[in-house]
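Participant: got a structure for you, letters missing:
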């Protein structure tokens, strides 16, 4: 963790300073101490070296991080690196993907607007989408199976990130995706251009299906919002955190979801490679950004953010790119992770304070500054016990994190 650098920097200067203090103690007692001077000089110099052993300083950060990481795992928050745990308490902007993060990630086909036989539209779309890993593709395939339709073998399959898929089914060219993709394929959509907006106003994602170069129909796909999402966003707002939703969905659908959840800013119709650019722009504005996502297309943004947060219900690529994984894929996990970060960093600061205060008080006493006033000296054995006690106090304080409320 970066805060460990503070302890490392202090230790770099601490050791030579302590050796210097021990030498000064040796010289002063040898020249000005009571008889037997050399005996007093050696005992006090050794006591300084023993009591100043920087064990507590070295344990302050790793002990808290280790216990905090364990407490997080018990609460379903897996910490992959300590830096993410440290920075999370400073985050002022959270960027969230919509599908699978704010929503259940289990979309369903709820409307079919067909220009030809409805079963053909779903069968051809499902046959092509079966090769895709996108959650919306899974919804189309699931809809075909629920209707008892045969899923055919697709050829020449191509997936265009953020746009859709193309290929052939039974020799027929098929395109499934956004209006933009159909326009790129020079397919006229004017006959159904006004229909997608009605679906979007109902919170559905409109997917075009074209067969043989003509629009065959529209699929309306809805993905329910997770019940816990609203509470999590309310907590983030209470913490003064700005919430930005980023999605490849149409703006109408995205803004409807944002209004329901009270999200501050919406970035819709965003391609996968543009998500990382959005994170960079926010960072250039001086914001400390956390990104929460679950898909392969979220991985670059998760890696770019100061803190990447992956849903445990998402893809392995997303989890590998993130510093924190929420096992249950629940946004309330961000709330728990934030509380854990704050508690862990507070605990580390307490440990560093204990270690610094211990050495600030212990070294002068071991050197014999109290002897002229109270006749008090520390033997090396007592110094050794005190040094051990300082380490025990730091460890005991770190163990308190096991009981922190998340």
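Facilitator: Done, it's in. Just so it is clear, the model here is predicted, and its values are computed rather than measured.

Participant: when you work out contacts or count neighbours from here on, use the C-alpha atoms and nothing else.
Facilitator: Noted.

Participant: now do the strands in the stretch 51-200 of the chain.
Facilitator: Secondary structure of the stretch 51-200 of the chain (DSSP state E, counting those that start in this stretch): strands at 77-79, 93-97, 108-114, 154-160, 164-169, 172-177.

Participant: now these as JSON lines including distance to residue 369 and mean neighbour count?
Facilitator: Supplementary listing: these in JSON lines, determined by distance: least, CA to CA, whole Å; neighbours: other CA atoms under 10 Å:
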{"stretch": "strand 77-79", "distance to residue 369": "46", "mean neighbour count": "24"}
{"stretch": "strand 93-97", "distance to residue 369": "52", "mean neighbour count": "23"}
{"stretch": "strand 108-114", "distance to residue 369": "77", "mean neighbour count": "18"}
{"stretch": "strand 154-160", "distance to residue 369": "75", "mean neighbour count": "16"}
{"stretch": "strand 164-169", "distance to residue 369": "77", "mean neighbour count": "22"}
{"stretch": "strand 172-177", "distance to residue 369": "80", "mean neighbour count": "24"}
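
Participant: tell me which of the ones you listed lies nearest to residue 368.
Facilitator: strand 77-79 (45.7 Å; CA to CA).

Participant: just checking, what packs against the closest one?
Facilitator: With contacts defined as 3 or more CA pairs under 8 Å, 6 or more residues apart in numbering; DSSP states H and E, the secondary structure elements packing on strand 77-79 are helix 55-74, strand 324-326, helix 332-367.

Participant: just to revisit the earlier point, any chance of the strands of the stretch 51-200 of the chain in JSON lines, plus distance to residue 196?
Facilitator: Below are those laid out as JSON lines (distance: least, CA to CA, whole Å):
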{"stretch": "strand 77-79", "distance to residue 196": "39"}
{"stretch": "strand 93-97", "distance to residue 196": "22"}
{"stretch": "strand 108-114", "distance to residue 196": "10"}
{"stretch": "strand 154-160", "distance to residue 196": "20"}
{"stretch": "strand 164-169", "distance to residue 196": "16"}
{"stretch": "strand 172-177", "distance to residue 196": "12"}
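
Participant: of these, which is nearest residue 255?
Facilitator: With distances scored as CA to CA, the stretch of those nearest to residue 255 is strand 93-97 (13.2 Å).

Participant: quick check: longest strand of this protein.
Facilitator: With secondary structure taken from DSSP state E, the chain has its longest strand at strand 214-222.

Participant: take the one below as the second:
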């Protein structure tokens, strides 16, 4: 749009505009049906010839090729690409070092998806997934016995975030995604995912420690009290010490050093 404005191209209006998720958009311009979308959808609607070399060059560079066509003729090709976050590759490497298997689920075609996956170091790719099918892919992984954490930021990611065992939404994403997720990161950098995992692991460790010491206090105190060998004053002091130890141990979480992103856990 900006380039068209700069070059003073004439703006045209479209009527009967219809958006088809995972396929494209169509409308009527000056009496002609114009479609803007992917190759598969246009082929289904009678477009038989494609500029394969142009499409291949775009896809090989990690861009999604969007074709503009009339009833049966190609009018142009647009290249769309999301910028890969600077810390994405480091985050993927760190996740794999933690023993976490990373998958990419995307609506892009396989060639484009594999190009992006190679850039960030992802080994497992599900390409060509329609927006409504992302949650089914997540459920499929869960049925294989995997515990799935889904990271997303778009409207189309919301069902998959809700279907996952843990949904993690980026802070720069849509409100729908953040509402559907279990964890909302305060920032848009991917390293916040690492921070969320580390904070969760540390929290569970503290919970186990607190339960252990509470069990010890009660295991020693209750039998002594039942036998009349424990003064009520001493029992009260021991109970207070138990509470103080639990709170003090929990406060040690403040010393946990996180990376570049700080997660906020929804209540």
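Facilitator: On my side now, so go ahead. As the structure is a prediction and not an experimental result, all values here were calculated from the model.

Participant: okay, and the longest strand of structure 1 goes to which residues in structure 2?
Facilitator: Against structure 2, the aligned range for strand 214-222 of structure 1 is residues 73-81 (TM-score structural alignment).

Participant: contacts for the matching stretch?
Facilitator: Outside stretch 73-81 of structure 2, the residues within contact range by CA atoms under 8 Å, 6 or more residues apart in numbering are 47, 49-50, 55, 58, 62-69.

Participant: before we move on, back to that, please identify which of the strands of the stretch 51-200 of structure 1 is closest to residue 378 of structure 1.
Facilitator: Taking CA to CA as the criterion, residue 378 of structure 1 comes closest to strand 77-79 out of the strands of the stretch 51-200 of structure 1, the separation being 43.1 Å.

Participant: the closest one corresponds to what range in structure 2?
Facilitator: Under TM-score structural alignment, there's no match for strand 77-79 of structure 1.

Participant: who's in contact with that strand?
Facilitator: Applying CA under 8 Å, 6+ apart, the external contacts of strand 77-79 of structure 1 come out as 69, 72-73, 85, 323-327, 333, 336-337.

Participant: at 6 Å instead, please
Facilitator: 69, 324-326 (CA atoms under 6 Å, 6 or more residues apart in numbering).

Participant: what does stretch 389-404 of structure 1 give?
Facilitator: For stretch 389-404 of structure 1, the external contacting residues (CA under 6 Å, 6+ apart) are 56, 64, 68, 71, 351.

Participant: now swap in stretch 57-64 of structure 1 and tell me
Facilitator: 4, 348, 351-352, 355, 398.

Participant: residue 144 of structure 2: neighbour count?
Facilitator: Counted with other CA atoms under 10 Å, the neighbours of residue 144 of structure 2 add up to 8.

Participant: that one matches what in structure 1?
Facilitator: Checking TM-score structural alignment: residue 144 of structure 2 goes with residue 285.

Participant: same check, this time on residue 111 of structure 2
Facilitator: Matched by TM-score structural alignment, residue 111 of structure 2 corresponds to residue 252 in structure 1.

Participant: dump the residue contacts of that match.
Facilitator: residue 200.

Participant: residues of whichever strand or helix holds it that come out buried?
Facilitator: Secondary structure assigned from DSSP states H and E places residue 252 of structure 1 in helix 251-261. When burial is assessed from 16 or more other CA atoms under 10 Å, helix 251-261 of structure 1 yields the following buried residues: 251-258, 261.

Participant: next: stretch 212-229 of structure 2.
Facilitator: Going by neighbour count (16+ other CA under 10 Å), the buried part of stretch 212-229 of structure 2 is 214, 217, 221.

Participant: give me the spatial nearest neighbour of the first one, chain neighbours excluded.
Facilitator: What sits nearest to residue 214 of structure 2 in space, not counting adjacent residues and going by CA to CA, 6 or more residues apart in numbering, is residue 242, at 6.4 Å.

Participant: count of neighbours near the aligned residue in structure 2 for residue 184 of structure 1?
Facilitator: Alignment note (TM-score structural alignment): residue 184 of structure 1 maps to residue 44 of structure 2. By other CA under 10 Å, 9 other residues sit near residue 44 of structure 2.

Participant: how about stretch 209-221 of structure 1: buried residues?
Facilitator: By neighbour count, and taking 16+ other CA under 10 Å as the criterion, the buried residues in stretch 209-221 of structure 1 are 209-211, 213-221.

Participant: ditto for stretch 66-79 of structure 1
Facilitator: 66-72, 75-79.

Participant: middle-most residue in structure 2, spatially?
Facilitator: residue 151 (1.6 Å; CA atoms, centre = their mean).

Participant: now name the helix or strand holding that residue.
Facilitator: According to DSSP H and E, residue 151 of structure 2 maps onto strand 149-152.

Participant: tell me the helix or strand right after that strand.
Facilitator: Downstream of strand 149-152 of structure 2, the first helix or strand assigned by DSSP H and E is helix 158-163.

Participant: quick check: buried residues in whatever helix or strand comes next after that next one?
Facilitator: The element immediately downstream of helix 158-163 of structure 2 (helix or strand, assigned by DSSP H and E) is strand 166-169. Applying a neighbour-count criterion of 16+ other CA under 10 Å, the buried positions in strand 166-169 of structure 2 are 166-169.

Participant: much appreciated, bye for now.
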